[in-house]
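**Q** Compute the structure for the input listed below.
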Amino acid sequence: MSQSVTGIKVTGINGAVFDLVNGTEGAVLTDGLGGVLLPSFERQDTKTARGRGRRVGGLRWNPTTMRARVTVADTRLSVPRGAGYRTGAPWLALDRTFKGAFSPLQPTLVEVSTPNGPRTYRGRLESLQDVTEGGGLRDIAGRADYELTLGADLPFWQGAPVVYDFLYSADAGDNYYGPSNAAPPFYIARGNALATAVVLNPGQVPAYPTWTVTGPVTATVGIGDHLTEVTALAAGQSVTLVTEPTTQAITDEAGGRAWGAVRSWDFAAIPPGESSTVVARMVGGGPGASIRLTLTPNYLSYI
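**A** Next up, the predicted model:
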């Protein structure tokens, strides 16, 4: 285990949580994480007969996989005081819970704690192989060793989200920019107002924001000149705009498709290590209206 990693936690699709470093739930990582130190990519460069060298284009990031060897067995930290290590039916229940944390249809969350903050990876099950040595029954021994492989839709590790709230205020004479130590930062805008903020992307690759607009309000949101217009929302209605190209979606408060709630759209990313001006314009806002920006930075590695 790298000295830069202080914890590895898995949150399964079944709600089960496993601390793979300390083994407090009966599953422990017996080797390091593999396959995720740097995602592979293809350069989209242009070469011409007359040109010297190349014209640098974009990058196409390939899907990534994460590999881990995990032992499902009680440790001294997972056994209540005075109880014995689980075998038989109790161990089978533990084993089912661990396997149920993964699926090829839904992503499982892996969170690594590092000195630079948490890094998360969301991966779907690609394989789960039993590599336990010996031919005995696993429940009698109370132990099984698995080679686990997860594949991510997005090839990056993600850091802690940066959140900005733009809130309606009936009696705010001016836009209010909260105290410098506010966490998360928040902004209060009048019913008809234009609010802006300078947002830093601390990650290593471009990051696309997610916007959530809650009525009653008509809104315009975006980065710089790249603006998206949200049609009038009634009180209690909301629209979430996920602008990341791989997972791009516009949904309503019930999670249904809501592309009809935007009049026009122009999505853009904040470049890595740079700051951009974001725009949140309210028209006809009333009590309860708000605009939230969530920016999740992307990293090439968890280290």
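
**Q** only C-alpha atoms for contact and neighbour calcs from this point on.
**A** Will do.

**Q** now the helix or strand hosting residue 276, how far from the centre of its chain.
**A** Residue 276 is located in strand 275-283, with elements delineated by DSSP states H and E. Remark: strand 275-283 is offset 23 Å from the chain centroid, using CA atoms, centre = their mean, to the nearest Å.

**Q** Buried residues in the strand or helix carrying residue 9, which are they?
**A** Here residue 9, judged by DSSP H and E, is contained in strand 7-11. Under the neighbour-count criterion of 16 or more other CA atoms under 10 Å, strand 7-11 has 8, 9, 10, 11 buried.

**Q** ditto for stretch 243-250
**A** Those would be 243, 244, 249, 250, for stretch 243-250 by 16+ other CA under 10 Å.

**Q** I have a second one here; can you model it like the first so I can compare?
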Amino acid sequence: MFWPLYLYSDEGSTEFVEHNRAFLRSLDTDEEGTWTTQLPDGSTRTLRLRLTGAEDSLTHDPVRRGWIRYAFNLLADQPYWLGEPVRKSWSQGDMRNFFVTEEDRVTYGYADDVIYYLSPGGTLDSAVFTNDGDVPAYPIWTVIGETTSVNFGVGDRRVIVPFTIPAGYAVQLDTDPVNGQVLWYGQWNASKKALVNPIDRTAELNPASAFVAIPRGQDRALSFQMTGTGTIIAEVRSRYRSAF
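**A** Predicted coordinates:
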């Protein structure tokens, strides 16, 4: 991407120098920055870029004049503009504790020898995601425990998690092949909505698991099944070839 830019300050030469130095420090050939465009409806699209080169046209003394013209060359390693993330979540209706407490025995009438309660497996309400982008979009899935079995996917092609997710823990999987399709597992920080010190458990995935995208310009039904009282979160970000 080519970015012509005029940088100026009308508060004096010293202020211009400080302004120019601060701006140049914000550009880095090794670190990415984010270019954001805002559409008339208030929505945004973003593109990650890094500096590859810069030119300036010094036809005058910029310190004395208070302005300079730059020409920046920027590179996007991932060339698509990202729309805003769309997130939806679903929970199992039966919210009883997995490990039975004395209070649970009174509330639900469990026998004395009952140690844990396994909620019935069932299909949660399905949802349809629309991909209005220019290329296929891969969902990011997060499952917060507790669950004893769970699977999720697009249509009838699903990812099958073969292990129990206890309360306070979660798994997360970005199905985009560019991001490695890694199944991360760890404690769930509810306030930050993120995994804490996750570990890679991709090798344990059921080999029948399928990583499926939502085709461009189409709707696709998401489907999932869960045994337990956890929560499933799906996030989709459409990708575009242009900023508008």
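
**Q** What's the TM-score once they're superposed?
**A** Remark: TM-score between the superposed chains equals 0.72 [TM-score structural alignment, normalised by the length of structure 2]; 206 aligned residues with a CA RMSD of 2.8 Å.

**Q** of all the buried residues of stretch 243-250 of structure 1, which comes closest to residue 105 of structure 1?
**A** The shortest gap between residue 105 of structure 1 and any of those belongs to residue 249, at 18.2 Å (CA to CA).

**Q** give the contact list for the closest one.
**A** 240, 241, 242, 243, 257, 259 (CA atoms under 8 Å, 6 or more residues apart in numbering).

**Q** Is residue 97 of structure 1 located within a helix, as I assumed?
**A** Yes - counting by DSSP: H, G, I helix; E, B strand; the rest coil, one finds residue 97 of structure 1 located in a helix.

**Q** how close does it sit to residue 89 of structure 1?
**A** 12 Å (CA to CA, to the nearest Å).

**Q** so where does the closest residue to residue 196 of structure 2 other than its chain neighbours fall, helix or strand?
**A** Distances taken as CA to CA, 6 or more residues apart in numbering place residue 187 nearest to residue 196 of structure 2, at 5.2 Å, with adjacent residues excluded. Residue 187 of structure 2 is located in strand 183-189, with elements delineated by DSSP H and E.

**Q** what packs against that strand?
**A** strand 169-174, strand 194-200 (3 or more CA pairs under 8 Å, 6 or more residues apart in numbering; DSSP states H and E).

**Q** can you list the buried residues of stretch 243-250 of structure 1 in TSV and add distance to residue 210 of structure 1?
**A** TSV is the format used below for the buried residues of stretch 243-250 of structure 1 (distance: CA to CA, whole Å):
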residue	distance to residue 210 of structure 1
243	6
244	8
249	10
250	10
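
**Q** nearest to residue 85 of structure 1, of those residues?
**A** Closest approach to residue 85 of structure 1 among the buried residues of stretch 243-250 of structure 1 (CA to CA): residue 244, at 45.8 Å.

**Q** Map the closest one across to structure 2 for me.
**A** In structure 2, the residue equivalent to residue 244 of structure 1 is residue 176, according to TM-score structural alignment.

**Q** Verify the stated contact: its match with residue 135.
**A** No - contact criterion CA atoms under 8 Å: residue 176 of structure 2 and residue 135 do not qualify, at 11.9 Å.

**Q** And the biggest strand by length in structure 2, what's buried?
**A** In structure 2, taking DSSP state E as the definition, the longest strand is strand 44-56. The neighbour-count check on strand 44-56 of structure 2 (16+ other CA under 10 Å) flags 44, 45, 46, 47, 48, 49, 50, 51 as buried.

**Q** contacting residues for residue 222 of structure 1?
**A** 228, 266, 267, 268, 278, 279, 280.

**Q** Quick one, which of those residues are buried?
**A** Among those, those classed as buried by neighbour count (16+ other CA under 10 Å) are 228, 267, 268, 278, 279, 280.

**Q** The last one pairs with which position in structure 2?
**A** Pairing criterion TM-score structural alignment: the partner of residue 280 of structure 1 within structure 2 is identified as residue 224.

**Q** and what of the second one?
**A** Residue mapping for residue 267 of structure 1 onto structure 2 gives residue 211, with TM-score structural alignment as the criterion.
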